[in-house]
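>>> sequence? don't have it. structure:
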């Protein structure tokens, strides 16, 4: 027992009384200090908010989903970031100016103290998420994210379970799903894909959109990407053989073909099926027409019907919210829901519209609902402004999985880019418009980050609305030999869209003096365009032609199009294209996926050009010198899977040199391949680059599993030097691949000259680095956050790698890691220590192969990394779903 002297008790009591008094008095005597501290934190929060808003806009432009914590923080910060109360230079007095105003000082300090605590909280939250603002696109798990239209109704879950059971039956090869437009077939099969992955029924699940105009090459590409393969270029037949071989090596594969309109021959795509080819390969097909399933010899099919009345009401209330429980609107809401006739598409579109409207408008909406089309039109009529309505109409011209670049082609002609001066600003505006239309359920997510899709029902409505004024003409997916209607009926058109029709001929000349946009997507390889076809289209601003195999000589009338701003000749056979020099107003020029061998010198005369797209022009072998350097206003240059014969610029040659890029001061987007690192000039890449896909070295191909907006693949045959802008690319990269690293012992130390980590890096792939011993090896820099957003780590053939992380760090370096793949790292004994492993809360997949000295995946003791003094040795990897050793 301890006896406390009375004197100590008294002193403790005095202290207990005096402490709060002292604290309150401090508000009076240090009021200016507290206010200054508050103002300093206010400035820090204001700067942080600007940085976050910029990062969020960048992420949204890339089609990424902003994390909810970030959204909540923005709202709080925006409310708090108001000008603080300014302290007067003259201290207010009381008692006729003889005494300071103690109440004024106390109130001011008290308020500053409260504000400072709120500001501290917001700044701490900002530090917590740092550079992690969004969820990136992952082609492997697109269908894992549940659609807002999916609720686990009995009518749907029972079909899902029946399909999954059928997929286990070795006697069934092709399984079908059919139902009316808008009934939810795509949502349902996405659910099947998700469940099949979760239950590990298949080694791989691959999903491809077929659409009304199937593109075999695109279907093959989508399937290959889902199983993490890249198909080499070549004809459809050669690619089919390659895909069949790839699929044949897997034991169990589920291939899902969504939205088939007509019978598709699986062997032409490269899908092996059946006992004689691949018993473990199952095919799931969705279509509106059950006859298609019969023609494809489906072994079993499942109809998808409209939702039952109680299910429809549950979905409706989920979207609209508790407002429907108000007695004043409930009967009207029930009537609106019944009029949707159990169609999920109609319910989604209608409910998303109504949840933004007062109850007084619900009765009117109920009377207008007669079909899915009327629901779409109702939503369109109440879009916020004409800009959104123009975007919606423009989307009727787009392919099924359209991109922001597709919108960019037409944006100016449709009045969407008024006041926009740069293509980067245009990308941002178009992305915002697309996001708003998605929130109204008039558009949906596409397969890739930059893609979006429009349901066929919605597209039909969009085309109908666009053509009502008589100045827009559409022909889309017409089967059988076709010709254009009488030319006189097209005379007053401003837009003509001819989308994959079976034309046998076109008129010799189309007289449309007011025409601004002409779109021709062709599927007849024999179709020709006459020399005079464009001679009466003087006002044409956008010409978008795809799939023409007879354009070796461009029609001479193209030279008359003096007002043309966008010219796209894509997937075409091209030879003589010099006449484009006469189109002095061109801002966008695209030869994407075309057969073209030489870019003419005349291109250099297009001094207004902002975008030049030569992606996937695999035959392009000549770009003459001093052509690119003349395009002084160029903002986007795309040369992926295309020309790569860059000169070093030291002497006159036949080809363009990399040094010409230094003469493009406005360049913000760049795709190109540099086979020889030694040819790179000292200064080549600008700090202005916002989006890039750059390959350096002769190892790489253009496969891009992650669809990042900033990708760098770097092969170094010599010791690294970063004087040509490569360091800047490293710091900005989201997807980084490194090969043959020489002289690199510690990756982070040798590549991070600024000692700030890699704040934007999401995917890191290192291979063939015999001298590398560590990925992270730091002792002194304890506060460094090395990889705050890294999600995938791939290490292959690092034969002397001893540790992945050998550092004393305060912050977890791999907190966002979802996937790690390690192979042929012979000296590696473990992946992570317990302290690191405790931070791997997002880890989903671990693969380790050919690591002959590997003792354990997670090691308990001894490592010099995060928190080794902590006693807890429990590691729970709750997200882990795949472990391959």
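Received it, and whenever you're ready, just let me know what you need. All figures in this text were calculated on a predicted structure; none of them were measured in a lab.
>>> all contacts plus neighbour counts: C-alpha atoms, from now on.
Will do.
>>> if I look at the most centrally placed residue in the chain, how far off is residue 793?
For the chain, the residue nearest the mean C-alpha position is residue 449 (2.0 Å; Cα atoms, centre = their mean). Relative to residue 793, residue 449 is positioned 21 Å away (criterion: Cα to Cα, to the nearest Å).
>>> also residue 749?
Taking Cα to Cα, one finds residue 749 at 17 Å from residue 793.
>>> and residue 36, by the same measure?
Distance from residue 36 to residue 793, by Cα to Cα: 45 Å.
>>> these two: who's more crowded?
For residue 36 versus residue 793, neighbours defined as other Cα atoms under 10 Å are more numerous around residue 793 (19 against 16).
>>> that one in helix, strand or coil?
strand (DSSP: H, G, I helix; E, B strand; the rest coil).
>>> shouldn't it be in contact with residue 821?
Yes: counting by Cα atoms under 8 Å, residue 793 touches residue 821, with 6.3 Å between them.
>>> can you tell me the closest non-neighbouring residue to residue 423?
residue 635 (6.9 Å; Cα to Cα, 6 or more residues apart in numbering).
>>> try it against this one:
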């Protein structure tokens, strides 16, 4: 099942229905089926219904009859629908043909199951779930049980075990809460599948995501979790469910004792611990939370904890509530407590650390902090601690996740202890609460605020934080006097407010305001904001604003200015930005682009040189559409994070934490840009005249920080690295994860020069894509292979003169002996549109010293064989038996016209043993696909598709053997044979073939195929053979069906 994609969807669905969400996701997973259904229905509409109606209309016209208006409208609408469908098919094909830049992360972080304990009752259920997955017959499996029993933890452990056992090609966990965001779900799936795409639109991203999924949806398995069995059964359609119950008494005590540190030597302490553990009714989440909170504490802390728990129980709260409140009170850091409450009050499962940083700064949560960098470091430390205490579900670089139950406790504590008002999570607020409720509030958080009528004044004189979020199409309209009595306000966060012609006039009373969020607002004249002289953060992200007033330059204490996605912003007057001398972070992505040239005297807009006065700047997002306006000394020495896009044509995307640089230059690279180059983690280069060797010309240190490199559309680059030219670096690209080379018309070498044995290069490279580099004759030097052990995906396309993938340097330059070429981690290999390719590697392999004596005779024979074959020009196999891909799962070979043999005749069982998907297309000289020995080794093959091979006659060749043999394709589910004019049979030998899992056979345009095979054939699960135009046929068994189709075709053609 190595080719499957398993989607483990962790859904908290106890109180609400997620069927609409599941329907949304099914559009992604079952896209191909939907497209095929559309084709069938359109063909039926066009070929049957419309033609019949049109004939009736034509007959009526001939008889001089009047045609009803509704009939004419119907025909016109049918024509429009057919036209729309035609456009859709064309768009889909363009999307499929587009070469994408794919990056597969080393580990899908959401699959982590840290802290998982092997409890016997859980281990039994885990074993049963894994057996169900291995069986592969059920595609929707459920886990259900009460809150706190560990459903999500178990699901993550299932995912981890499935990934470890290579049961699925990809394992993805998606958490869905009531705040359904299908676009976020798509994004999480895309990230986990290793898809990087630049499209800004949701439709663009969705279409890109559908392509890799569409051919694999049949193998997808869904693991769904819920508190409610009826939801799983009736609404989500699970085929089998597993009930997860509370722990037995002994299991609960064992878990508690282990997590609390096994410090039970004191009998009195042990007695208290037993009472505490029994109080949580076998709920592992509560047990773990409290045990971690009390670990290594003295007996007084344990006594206090027991007293607190008893008190909470008397108040009628549940066990989970008790555990969480106890864990909160045992946080030793007051900042951690405040941050935990703040996270809960955000009202979401996922909370961005960017938002937490800004709120914490405005509220003064962090003490003794002098910069945003220090605050960010403190924030990461505290979220890590909260996660360790089980108060956060996840703690990632950019966001944290908090469980619904935990968030509810945080809101309850904040409401009780800090006079905070927060509307029930996910419930829309349409009317303003009673003023008496709000009068003493210090914080008001309304994350789902859709009110149309606000009070004239908010009578909350102690209010410090006000957050109103409106994501509807109608803007909030706030009275001018609303803020007159909230003069202590420090954080004001309003999303979706109408501020035309001006914001509420009472805004100028908020002289203590530290943070002002006007997110997704309609703005016009915001001059008054310049009077808020204590402001540290101004966020106008995604707001509709055309002009940033000069008065903003008066905000001398401003540390962060966010103008991200203010796409209407046309004017920033000169000196506004340069006057913000305290600015540490500036976000202008997908925003203002009308920078003046430094030599311009018009004075209507800012110029880039102003930014160089911002000496405290550590974060910069900046699009620069014209490289000509760059100052020569454009230099920032303190940047910790940046996304700088220079030149037109770049689309903006949203990873705030990376150092990303995109260059499209028609001039040489300047000094300031070179500094960004040296520190970049993600680098894209377009055009770039004057560069011939990427490393040697741009960064002699070897790009030590770089993780992703894309180079495209250059006519001067000859190689990526030239070892002839002296370099200061011993290791080149030491951290590079992905490399994409596109449209480099003069690229001749990836690495050039003497042997690379003494230079480490690409030692962490996982993904390598090469496209339309016509002068490139090979990818890797033989001496580089040892550095490429981490490669996961290789894609080579459209290289006109590519002869082989791996080539040896001169023999006298090789100082290393190896037993063969192995790519131990490679999962996917695509070779397409390579008209000159003959073989993967023709190099004679030198054995290691330990094996040399025993192999001398064999090597002599092998060498002779290679040389003889080489003289004949095109009989070399694509892969000789010295080349090994022990973990390869997907292999695509298209448009390789010189290819005659794929595998060497000798045993290759260990070389391709995990291959799951094999696609061969347009290889005109290929006569057969594999020998019997190779067929027997493909024990994990699941999908085989052979198309447009003019001379192929059979899939499995008999190797000249006359005796019968048994060949089993144990996991093969889908076989497609399309447009093969010379194809006669799967195998011409009298062998027995077993296909126990085969469910789909497609045979199209194979006019010479008289039978499937002459020997015995077993395919118990196959019930239909699909032909052209999705026509299906079945005559009892596969051989009989193929014979029937052959006879039917020849009878219809008159032959």
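On my side now, so go ahead. Only a predicted model underlies this, so the values are computations on that prediction, with no experimental measurement involved.
>>> TM between them?
Between these two chains, after superposing, the TM-score reads 0.73 (TM-score structural alignment, normalised by the length of the first structure); 711 aligned residues with a Cα RMSD of 3.5 Å.
>>> how near is whatever residue of the first structure lines up with residue 628 of the second structure to residue 544 of the first structure?
Here residue 628 of the second structure is matched to residue 678 in the first structure, going by TM-score structural alignment. Going from residue 678 of the first structure to residue 544 of the first structure by Cα to Cα gives 39 Å.
>>> more neighbours, those two?
residue 544 (20 against 12).
>>> could you find the counterpart of that one in the second structure?
For residue 544 of the first structure, the residue aligned by TM-score structural alignment is residue 493.
>>> now the helix or strand containing that match on the first structure. Mean distance?
Residue 493 of the second structure is part of strand 491-495 when elements are defined by DSSP states H and E. Here the mean offset of strand 491-495 of the second structure against the first structure after fitting is 1.0 Å, by mean Cα distance after the TM-score superposition for the first structure.
>>> could you verify my assumption that the residue nearest to residue 423 of the first structure touches residue 671?
No: with contact defined as Cα under 8 Å, residue 635 of the first structure does not reach residue 671; the gap is 11.7 Å.
>>> check contacts around residue 441 of the first structure.
348, 349, 352 (Cα atoms under 8 Å, 6 or more residues apart in numbering).
>>> what is the equivalent residue in the second structure for the last one?
Mapped onto the second structure by TM-score structural alignment, residue 352 of the first structure lines up with residue 292.
>>> part of a helix, is that match?
Yes: counting by three-state DSSP, residue 292 of the second structure is part of a helix.
>>> now the helices for the stretch 451-600 of the first structure?
Taking DSSP state H, counting those that start in this stretch, the helices of the stretch 451-600 of the first structure run over residues 456-467.
>>> give me the element residue 747 of the second structure is part of.
Applying DSSP H and E, one finds residue 747 of the second structure in no helix or strand.
>>> that one - nearest residue in space that isn't next to it in sequence?
residue 718 (4.2 Å).
>>> need the contact list for that neighbour.
Contacts of residue 718 of the second structure by Cα under 8 Å, 6+ apart are 692, 693, 746, 747, 748, 749.
>>> alignment lookup: it to the first structure.
In the first structure, residue 718 of the second structure lands on residue 773 (TM-score structural alignment).
>>> against the second structure, where does stretch 559-570 of the first structure fall?
Stretch 559-570 of the first structure maps onto residues 508-519 of the second structure, going by TM-score structural alignment.
>>> buried set for that stretch?
508, 509, 510, 511, 512, 513, 514, 515, 516, 517, 518, 519 (16 or more other Cα atoms under 10 Å).
>>> if I look at the fourth one, how far off is residue 524 of the second structure?
I take that to be residue 511 of the second structure. Taking Cα to Cα, one finds residue 511 of the second structure at 21 Å from residue 524 of the second structure.
>>> in the first structure, where's the longest helix?
helix 31-61 (DSSP state H).
>>> read off where that helix ends up in the second structure.
Taking TM-score structural alignment, helix 31-61 of the first structure hits no residues over in the second structure.
>>> for that helix, the distance to its chain's centre please.
Offset of helix 31-61 of the first structure from its chain centre (Cα atoms, centre = their mean, to the nearest Å): 28 Å.
>>> which part of the second structure matches stretch 12-20 of the first structure?
Going by TM-score structural alignment: stretch 12-20 of the first structure matches no residues.
>>> shouldn't residue 743 of the first structure be in contact with residue 749?
No: if you go by Cα under 8 Å, residue 743 of the first structure and residue 749 don't touch, sitting 11.8 Å apart.
>>> comparing these two, which residue is more hemmed in?
Neighbours were counted for residue 743 of the first structure and for residue 749 using other Cα under 10 Å; residue 749 has more, 17 against 14.
>>> give the aligned equivalent of that one in the second structure.
When the second structure is aligned by TM-score structural alignment, residue 749 of the first structure is paired with residue 696.
>>> A helix includes that match, no?
Yes: per three-state DSSP, residue 696 of the second structure lies within a helix segment.
>>> residues near residue 549 of the first structure, how many?
Neighbours of residue 549 of the first structure using other Cα under 10 Å come to 19.
>>> where does the longest helix seen in the second structure end up in the first structure?
Ranked by number of residues, the top helix in the second structure under DSSP H is helix 69-97. Using TM-score structural alignment, helix 69-97 of the second structure corresponds to no residues of the first structure.
>>> translate residue 355 of the second structure into the numbering of the first structure.
Checking TM-score structural alignment: residue 355 of the second structure goes with residue 406.
>>> skip the chain neighbours and tell me the closest residue to that match.
residue 398 (7.1 Å).
>>> what about residue 412 of the first structure, distance to residue 383 of the first structure?
20 Å.
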